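Participant: Predicted model, plus sequence, below.
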Amino acid sequence: MAAKSFDLIVIGAGPGGYVAAIRGAQLGLSVAIVEREHLGGICLNWGCIPTKALLRSSEVFHLMQRASEFGLKADNIGYDLEAVVKRSRKVAGQLSGGIGHLMKKNKVSVFMGAATLAGKGKVSVKSKDGEETLTAKNIVLATGARARNLPGLEADGKRVWMYKDALQPPHMPKKLLVIGSGAIGIEFASFYNTLGADTTVVEVMDRILPVEDEEISKFAKKQFEKQGMKIMQKAVVKQLDRADDKVIAHIETGGKVTKHEFDTVISAVGIVGNVEDLGLEDLGVKIDRTHVVTDEYCRTGVEGLYAIGDIAGAPWLAHKASHEGVMVAELIAGQHTHPVKPESIAGCTYCHPQVASVGYTEAKAKELGFDVKVGRFPFIGNGKAIALGEPEGMIKTVFDAKTGELLGAHMVGAEVTELIQGYVVGRQLETTEEDLMNTVFPHPTLSEMMHESVLDAYGRVIHM
């Protein structure tokens, strides 16, 4: 059978791959996309989207418990975990189906199967119906990543879970251990803790949410502890002794190992790139710690072969993958394009309270040699936050004292994952403190705190 020929083949249909395929098709390229599991990838099916649906349920449950504060009555408050999960799966299913529709609409040929690079410009696709060969001058790798399994801490789906198990729990944890306090670990800890699980988080670094600004990490930790979470920092889980109904965790802190009993463990200790069985080594693609090495334009060094999203390294975020997908499609179509700057990508964590940031932390800015001006503003000084019943939070901004450039913004509190985009746009437009000070922010909104934080950096804060 003759090989099917395209201008562009994309391997992987997550938020990087499917977006690259759509943009390529918009620019007049003939495009094929190969996916071995689900359109939409981990993000839509087992990551960003279903977790947000779960967290929304726990947020509403939390508010129901506070009903009397708002002058409302709610009796016999409870939840049905099965129904919560069912809603989350329905949301994921709706979006995954939408990707299929977008592929059809943009005339992208979809091949469901496992792809291997069979040589330069050649992709072999194995599906349940057999094997076929596709050819293209340009190939984009968007195979994503999977959860890291540490030896001895491997998931079994019963008492020790990975994110997939935590999204479809076989039981409601009573006493939960979460290993790792990055975005995934903290979101699951927040969800189950809000639903009443006695939750402990273990973090190997000296603070939780280690990629965030130190002040934000400390503030978030205080809030989590107020909600009853136990947090162990500079701690390592050495081993797990498993029984049918419990797990004994051996946790080392300060050189001393103690044993703790849990009924459920969630492992969230990072990710590894899906680089296996693709035929990358034979083509001479460089791989560093399970990630494909690329230049700033996502080129692998092998002519016509690109890598985007999680497989191409940090930050491991869906929106970074999508943006790279657009950039690479435009590059292939001969358009002028700009590389994606990691420091202009916002990070969002949907725990309670939410955490969001963009650019450099205060410590990183200083380390890079900047003379900085730092502003802060607390939620307690904002009318809308008080009216919402969400007075716990803060916004922090970091400026270059010499030029007024916004180097970084860091937030913790209600809806900060939506607010952060204001600073993202500001950085993209190369705004200075003067532009931000002269901008009129609507009242009453949470966004006014973004204004006040800038004013505070320059000794002009009004409401504090």
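Facilitator: Yep, that arrived.
Participant: only C-alpha atoms for contact and neighbour calcs from this point on.
Facilitator: Noted.
Participant: for this protein, what's the longest strand?
Facilitator: Taking DSSP state E as the criterion, the chain has its longest strand at strand 130-141.
Participant: any idea how far residue 15 is from the residue nearest the centre of the chain?
Facilitator: For the chain, the residue lying nearest the average C-alpha position, counting by C-alpha atoms, centre = their mean, turns out to be residue 317 (4.7 Å). If you measure residue 317 against residue 15 using C-alpha to C-alpha, to the nearest Å, the figure is 9 Å.
Participant: So which bits of the helix ranked longest in the chain are buried?
Facilitator: Longest among the helix segments of the chain by residue count, using DSSP state H, is helix 81-105. Within helix 81-105, the residues that count as buried by 16 or more other C-alpha atoms under 10 Å are 81, 84-89, 91-93, 95-96, 99-100, 103.
Participant: So which of those is the closest to residue 242?
Facilitator: Within the set of the buried residues of helix 81-105, residue 81 lies nearest residue 242; the separation is 24.4 Å, counting by C-alpha to C-alpha.
Participant: and the comparison structure, right after this:
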Amino acid sequence: MAENYDVIIIGSGPGGYVTAIRSAQLGLKTAIVEREHLGGICLNWGCIPTKALLRSAEVMDYASHAKSYGLKLEGSVSADVKAVVDRSRGVSARLNGGVGFLMKKNKVDVIWGEAKLTGKGKISVGKPTKKPMEPQHPAPKGTKGEGEYTARHIIVATGARPRALPGIEPDGKLIWTYFEAMVPKELPKKLIVMGSGAIGIEFASFYNSMGCDVTVVELMPTVMPVEDAEISAFARKRLEKHGLKIHTDAKVTKVEKGSNSVRATIEMKGGKTETIEADRLISAVGVQGNIEDLGLEDTGVKTDRGCIVIDGYGRTNVDGIYAIGDVAGPPMLAHKAEHEGVICVEKIAGVPGVHPIEKDKIPGCTYCHPQVASVGLTEAKAKDSGYDVRVGRFQFGANGKAIALGEDQGLIKTIFDKKTGQLLGAHMVGAEVTELIQGFVVAMNLETTEEELMHTVFPHPTLSEMMKESVLDAYGRVLNA
């Protein structure tokens, strides 16, 4: 006889496991199904281990110019790639174990295997199938296994995987996805990165800091195309000064493989072509939802462009089936998945006052060097939306803390509705901006205007002071520039 639950979540990434915890907190009998590793891609092969790699790169950068801080290092600074990778994997392993502890603590059953929807409120869990690029993970102790399970509510949180372009499919050896890029056995001397979104530019930045000759090829006119044009241009200059070669309005049209190298044909704007030889190529041209082999077609769940179609509460067109996170469409961010899952399960439980997620208030962060962070509308989108805007800017070079840190290259930009004073967007590039952006996210959620921000006392000396200065600049009241 099938074991019954109130809620079953398929996938234990950030969206899935956070949803499971909130579901259990609300008194619902909850289970989560996982086929590979607790914590999903983000914890094991994405957000967390990449930040560990980038931290090593950051320390490498500091060590390489220690003299500018008045320090002497004996001998040259070099990277031990195995030790760098081992540290990154160790960070992931520690957090992976933490997710298992949280499931046990919150009395969430973990079912190990591959789930498939088989009817209303029904799933069948079979033996996990091994993915080509990953090791097979054994079932953790204390998990349930293959069999039939039922639930009144089934939430699909299966995430996404790297997108592959026809003719330039990753092979695990010469053409990498983020899986291989995260665990190199040796550093390539020359590297091509195809795509300059968050994944592509972070790996480009990491390998550049590790001493590799890196070329980035981006189809759009700007790097990090979703960012404000001014911030993108500023970041590009800093990345190029750091040694990156960047081609925008360009695409890789062909890749020829050698025994241990690749030869890529790059088509520039206007039709001109260039050939670049490199040891490896990273394909970072986006991700696509994991919607296959879930039984969605048999149950009639609607999909669109590789993602499951949902409303503001995670509900699909089929009663009792929900979706959250990357599999439910952009923005494909871990923190969006977590919040989306909480909203979904609180709506299921009948928690009063639950409202749909506001996607224009979800921050985005890119952990390259320099860091980039943003929330809300870009200047161009604000104008296109019909707003008459005020724009404020403040340079890191006018901030005492930034100068003391030796990080005086950066920019904070704020965009306001001239009529109401509403904060429409905030965009940053520079040191630690991924930690600063939350201040503007809170402000936007509280519907803060310029008046409240200008009357807020920011501590001195901090980088955060620049946030207020940017607001003041939008209204002709900047004090330190």
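Facilitator: Arrived safely. In this text, all values refer to a predicted model and were calculated from it rather than measured experimentally.
Participant: Drop the TM-score for these two in here.
Facilitator: Comparing the two superposed chains by TM-score structural alignment, normalised by the length of the first structure, the resulting TM-score equals 0.99, with 463 aligned residues with a C-alpha RMSD of 0.9 Å.
Participant: ok so, going back, what's the average per-residue distance for the very next helix or strand once past the longest helix of the first structure once overlaid on the second structure?
Facilitator: The helix or strand immediately downstream of helix 81-105 of the first structure is strand 109-112, counting by DSSP states H and E. Here the mean offset of strand 109-112 of the first structure against the second structure after fitting is 0.6 Å, by mean C-alpha distance after the TM-score superposition for the first structure.
Participant: same check, this time on stretch 54-62 of the first structure
Facilitator: Mean deviation for stretch 54-62 of the first structure: 0.3 Å (mean C-alpha distance after the TM-score superposition for the first structure).
Participant: contact partners of that stretch?
Facilitator: By C-alpha atoms under 8 Å, 6 or more residues apart in numbering, the surrounding residues in contact with stretch 54-62 of the first structure are 77-79, 84-85, 88, 187, 191, 194-195, 350-352.
Participant: List buried members of these by neighbour count.
Facilitator: Among the contacts of stretch 54-62 of the first structure, those scoring as buried are 84, 85, 88, 187, 191, 194, 195, 350, 351, 352 (criterion: 16+ other C-alpha under 10 Å).
Participant: wait, the third one sits on residue 53?
Facilitator: Yes: the pair residue 88 of the first structure / residue 53 is scored as a contact, 5.0 Å apart, by C-alpha atoms under 8 Å.
Participant: In the stretch 151-300 of the first structure, mark out all the strands, start to finish.
Facilitator: Listed in chain order, the strands of the stretch 151-300 of the first structure (DSSP state E, counting those that start in this stretch) span residues 160-161, 175-179, 198-202, 230-232, 235-242, 247-253, 256-262, 264-267, 271-273, 287-288, 291-292.
Participant: other SSEs contacting the fourth one?
Facilitator: Packed against strand 230-232 of the first structure, as judged by 3 or more C-alpha pairs under 8 Å, 6 or more residues apart in numbering; DSSP states H and E, are the following elements: strand 198-202, helix 214-226.
Participant: One more pass at 7 Å, please.
Facilitator: Secondary-structure packing of strand 230-232 of the first structure (3 or more C-alpha pairs under 7 Å, 6 or more residues apart in numbering; DSSP states H and E): strand 198-202.
Participant: average offset between the strand it packs on and the second structure?
Facilitator: Relative to the matching residues in the second structure, strand 198-202 of the first structure has an average distance of 0.4 Å after the fit, by mean C-alpha distance after the TM-score superposition for the first structure.
Participant: so that strand corresponds to what in the second structure?
Facilitator: Per the alignment by TM-score structural alignment, strand 198-202 of the first structure matches residues 213-217 in the second structure.
Participant: just stretch 274-292 of the first structure next, same as before
Facilitator: Against the second structure, stretch 274-292 of the first structure falls on residues 290-308 (TM-score structural alignment).
Participant: Distance check, the counterpart of residue 422 of the first structure in the second structure against residue 464 of the second structure.
Facilitator: In the second structure, the residue matched to residue 422 of the first structure (TM-score structural alignment) is residue 439. Taking C-alpha to C-alpha as the measure, residue 439 of the second structure falls 9 Å from residue 464 of the second structure.
Participant: Ok, residue 216 of the second structure next?
Facilitator: Counting by C-alpha to C-alpha, the gap from residue 216 of the second structure to residue 464 of the second structure is 31 Å.
Participant: and what of residue 363 of the second structure?
Facilitator: 17 Å.
Participant: Could you do residue 63 of the second structure as well?
Facilitator: 26 Å.
Participant: now swap in residue 254 of the second structure and tell me
Facilitator: 46 Å.
Participant: Which of those two has more residues huddled nearby?
Facilitator: Set residue 254 of the second structure next to residue 464 and count neighbours by other C-alpha atoms under 10 Å: residue 464 wins out with 20 against 15.
Participant: and that one, what pairs with it in the first structure?
Facilitator: In the first structure, the residue matched to residue 464 of the second structure (TM-score structural alignment) is residue 447.
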